[in-house]
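In: the following comprises the amino acid sequence and a computationally predicted model.
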Amino acid sequence: MKICYINFNLNNPRDQITLRGLKENGVSLLEISDCTPGWRKYVTIAKSYRAHRKECDVVMIGYAGSVLVIFMSLITRKSIVYNSLANFLDSMIISRRNGSYLSLSTIWYYAVEFLAFHMASLSFLECQSQKDMVVRLFKVNHKKISVHFVGTDDKQFCFDSTVKKLKEFTVMFRGMFLPEAGADVVIRAAKELEHEGIRFRIIGRGLLQRKIEELIQKLKPNNVEFITERLPIEILRDKMLECHLSLGQLAKHPRVHTTIPHKAFESMAMKLPYLTGENKGVMEVLKDGQTCFVVPPGDHFGLARKILEISKQPEDLERISENAYRLYLREFTPKILARKIVEEIEFR
């Protein structure tokens, strides 16, 4: 099988993980991308595709490429597989609030996603709850949607026994400061634990950064290391591995139920015990008390109590991290996940 894989930018983590996995399964790939501003990129992509279209069996559109699904549907008769993983309405309106539910931007996102999901022969989404949302919201036949977990680049985010843990019990929170992330919950929990010998390392930036900085200034927790600059991957990995516990999404927010954050798979691959707010998305992959720890979402008191409890149970930390690591190796490496993509395409 030869797949023509197209996106405006193929350097995003989601596409890179998929491309690597496909190559590891022996799939021949033609990669086409162009992120030139304006309409010229469509001309470039069309020319590149037409020059090689006879070589390809399937056209696959990468992450967040809804417009490209529509565009390619106009110039090819081949089956189009959309590696969507998420949808714009969920990520841009529900999460980032880029418009009200009746705004022009919302109508635009809905129209583009509606057409893309209906025009594609098959679409991949990151979890079952995301699939349920898309089927309901965009009136798509559920048989045209398949679940494909995102995974992680385990060549970058990998376990390394030579990296020593910090002397004090340290909790890691990493990611974009979006409403569903719950960075404010972490700051408030840190304040509750500032006299318990527990430290917090927060690495992130983004939409709510100013509000998070203002909260830190207001509460002044003395046990928080706050990093907002972009770190080289080697330094970021070591800073994560030095910690004893990794935190997931902790807000009480609708989007936590329709997405699984990268750091869930990163923590599994790095053998870092993972603590998350209870939600439908990540619970499709992990189980409380077996491969992760779970707390009620949006409850900083509950989070603080759970962290304090966990910090005194090194055996549980080791057991949870080992179980999750073995689960990752068994089911969620890029090669294993991409094999399921190939099987799904061949089955169709």
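Out: Alright, I've got the coordinates.
In: please count neighbours and contacts with C-alpha atoms only from this point.
Out: OK.
In: now do the helices in the stretch 201-348 of the chain.
Out: Per DSSP state H, counting those that start in this stretch, the stretch 201-348 of the chain carries helices over the ranges 209-219, 233-241, 262-269, 300-311, 314-331, 334-347.
In: among those helices, which is nearest Asn87?
Out: Nearest of these to Asn87, taken as CA to CA: helix 262-269 at 16.0 Å.
In: and the helices of the stretch 201-348 of the chain as JSON lines, adding distance to Leu250 and mean neighbour count?
Out: Listed next are these as JSON lines, based on distance: least, CA to CA, whole Å; neighbours: other CA atoms under 10 Å:
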{"stretch": "helix 209-219", "distance to Leu250": "14", "mean neighbour count": "13"}
{"stretch": "helix 233-241", "distance to Leu250": "18", "mean neighbour count": "17"}
{"stretch": "helix 262-269", "distance to Leu250": "12", "mean neighbour count": "26"}
{"stretch": "helix 300-311", "distance to Leu250": "9", "mean neighbour count": "18"}
{"stretch": "helix 314-331", "distance to Leu250": "19", "mean neighbour count": "17"}
{"stretch": "helix 334-347", "distance to Leu250": "26", "mean neighbour count": "17"}
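In: pasting the second one now:
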Amino acid sequence: MVEKKYLKFFMKICYFGIYQKDYCRAKNTIIGLRKCGVEVIEVQDRTPGFKKFWNLYKQHREIRNNYDIMLVGFPGQIIMPFAKLISKKPIVFDAFASMYDGNVFDRKNCSPYSLKALWYYCMDWLSCALADRVLLDTKEHAQYFIKTFRMNSKKLIVVYHGIDDNVYHPLNVQKNEKCFLAVFYGYITPLHGIEYVLGAMKKLEKENIRLWIIGGGQDYKKMKEFATNELKLSNVDFFPVMVPEKLMNFIGSVHVGLGIFGNTDKVNRVIPNKVYELMAMGISVITSDTPAIREKFTHRENVYLCKRADIDAIADAIVDIKNNQELRDHISKKALLCIKENLTPIILGTQLLKDLEEV
């Protein structure tokens, strides 16, 4: 255990693994810890194959006696056994998302009864069992890990995703005056339920409403073909993935952002990155009414919630937001305030440090 009196100003954390340095989960966590006075030493490698383990070992060997806690970043299931082998320090594992749930039940990459599904389950269970503490992004997600992987609740720490407020902030951009603009961005998977959003846009064809879909991912091509060839939509535009800086300038003129609407169980447990980011940009958000989103946000106060996987509910929500500018402005202002008061890196970093006192 690290002595409490040294935590805030002298603590050193080794942030370890194959995480993407520019992915918001790792980036926001590291920024938050550093803003709290923690020295974060990054040991990271994404070389394909087994070579990454050798590279990680060599980097870690140089600093193995020079930190207090190792934090294994997301994705880290395949790294946790290796981290446990080479480190004698307490290990915190940022599980963030379940390989088992994501691959088997959300993306449906394999049958629940296959050996591959068993492997995903075992990797989730083992990585959490080896860690001294496990980080997750919502209380609902924590309950899933407790139930599915028989985890001790005292081992779990909820760290909401939050945003990098140096990147995502309100823009002084005039809203589009020609039509009411909605935007969805991100990597399209079953979680997002884009087919229901497109169905809603079909219902709204006669309204002066357009939707921009910016992204890629598992279902991007499929959904683009569905919109073009089957629904024959004339009010939806597709754009490729954009870096955050370009994205912000591109969508600054939209009136509302869309979250997730899929019909998988995972929808109930997560708050997607885009919800936080859109709110930080001062854009009102429509997303599914789920236990996870209600942990931090309230319907018609700082978010607009509707029934998930429901074309009519999504269409009605878009029309309601479109026709009520006062409500739209209220939601965007209150959401931005919630982000500033609860979900910036320094606030989340401070909360995490308090939880790490007992590691």
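Out: Yep, that arrived. Everything numeric in this text was worked out from a predicted model, so none of it was measured.
In: just to revisit the earlier point, can you say which of the helices of the stretch 201-348 of the first structure is nearest to Phe159 of the first structure?
Out: helix 262-269 (6.4 Å).
In: mind telling me what element Pro170 of the second structure is part of?
Out: Of the helices and strands defined by DSSP states H and E, none includes Pro170 of the second structure.
In: wait, what's in contact with the aligned residue in the first structure for it?
Out: Aligning on TM-score structural alignment places Pro170 of the second structure opposite Phe159 in the first structure. By CA atoms under 8 Å, 6 or more residues apart in numbering, Phe159 of the first structure lies in contact with Leu241, Ala269, Met270, Lys271.
In: and the corresponding residue of the first structure for Ala129 of the second structure, what is it in contact with?
Out: In the first structure, the residue matched to Ala129 of the second structure (TM-score structural alignment) is His118. Listed by CA under 8 Å, 6+ apart, the contact partners of His118 of the first structure are Val140.
In: in which helix or strand would I find His118 of the first structure?
Out: His118 of the first structure belongs to helix 104-119, assigned by DSSP H and E.
In: ok, now Lys21 of the second structure?
Out: Counting by DSSP H and E, Lys21 of the second structure is found in no helix or strand.
In: tell me the contacts of it?
Out: Lys27.
In: try the one 4 residues further on
Out: Residues in contact with Arg25 of the second structure (CA under 8 Å, 6+ apart) are Phe74, His161.
In: how about the aligned residue in the first structure for Lys232 of the second structure: what's its closest non-neighbour residue?
Out: Aligned counterpart of Lys232 of the second structure in the first structure: Lys220 (TM-score structural alignment). Nearest residue to Lys220 of the first structure, sequence neighbours excluded (CA to CA, 6 or more residues apart in numbering): Lys191, at 7.8 Å.
In: how close does the one you found get to Lys211 of the first structure?
Out: 16 Å (CA to CA, to the nearest Å).
In: neighbours around the match of Lys232 of the second structure, how many?
Out: 14 (other CA atoms under 10 Å).
In: aligned partner of the residue nearest to Lys220 of the first structure in the second structure?
Out: Lys191 of the first structure maps onto Lys202 in the second structure, by TM-score structural alignment.
In: look up how far Asp124 of the second structure lies from its match.
Out: Distance, Lys202 of the second structure to Asp124 of the second structure, using CA to CA: 40 Å.
In: what do you get for Ala117 of the second structure?
Out: 11 Å.
In: just Lys354 of the second structure next, same as before
Out: 25 Å.
In: so what's His52 of the first structure up against?
Out: Contacts of His52 of the first structure (CA under 8 Å, 6+ apart): none.
In: on the three-state scheme, it is what?
Out: Following DSSP: H, G, I helix; E, B strand; the rest coil, His52 of the first structure is assigned to helix.
In: and it, what's its match in the second structure?
Out: Using TM-score structural alignment, His52 of the first structure lines up with Ile63 in the second structure.
In: what's the match for Ser98 of the second structure in the first structure?
Out: Aligned by TM-score structural alignment, Ser98 of the second structure pairs with Asn87 of the first structure.
In: unless I'm mixing things up, its match is touching Ala111, no?
Out: No - Asn87 of the first structure sits out of contact with Ala111 when judged by CA atoms under 8 Å, with a separation of 11.6 Å.
In: ok, these two, which is more surrounded?
Out: Asn87 (25 against 13).
In: how about that one, what does it touch?
Out: Ala64, Glu113, Val134.
In: out of those residues, who's nearest Ile45 of the first structure?
Out: Nearest member of the contacts of Asn87 of the first structure to Ile45 of the first structure, counting by CA to CA, is Ala64, at 16.1 Å.
In: is it correct that the closest one is in contact with Ala86?
Out: Yes - with contact defined as CA under 8 Å, Ala64 of the first structure counts as touching Ala86 (7.4 Å).
In: can you give me the strands in the stretch 1-150 of the first structure?
Out: 2-7, 28-33, 58-61, 80-85, 122-125, 145-147 (DSSP state E, counting those that start in this stretch).
In: need the residues that contact the second one.
Out: Spelled out, it's strand 28-33 of the first structure. Contacts of strand 28-33 of the first structure (CA under 8 Å, 6+ apart): 1-10, 23, 45, 48-49, 56.
In: Leu29 of the first structure matches what in the second structure?
Out: In the second structure, Leu29 of the first structure lands on Val40 (TM-score structural alignment).
In: nearest spatial neighbour of Phe88 of the first structure, chain-adjacent residues omitted?
Out: Distances taken as CA to CA, 6+ apart place Tyr109 nearest to Phe88 of the first structure, at 6.0 Å, with adjacent residues excluded.
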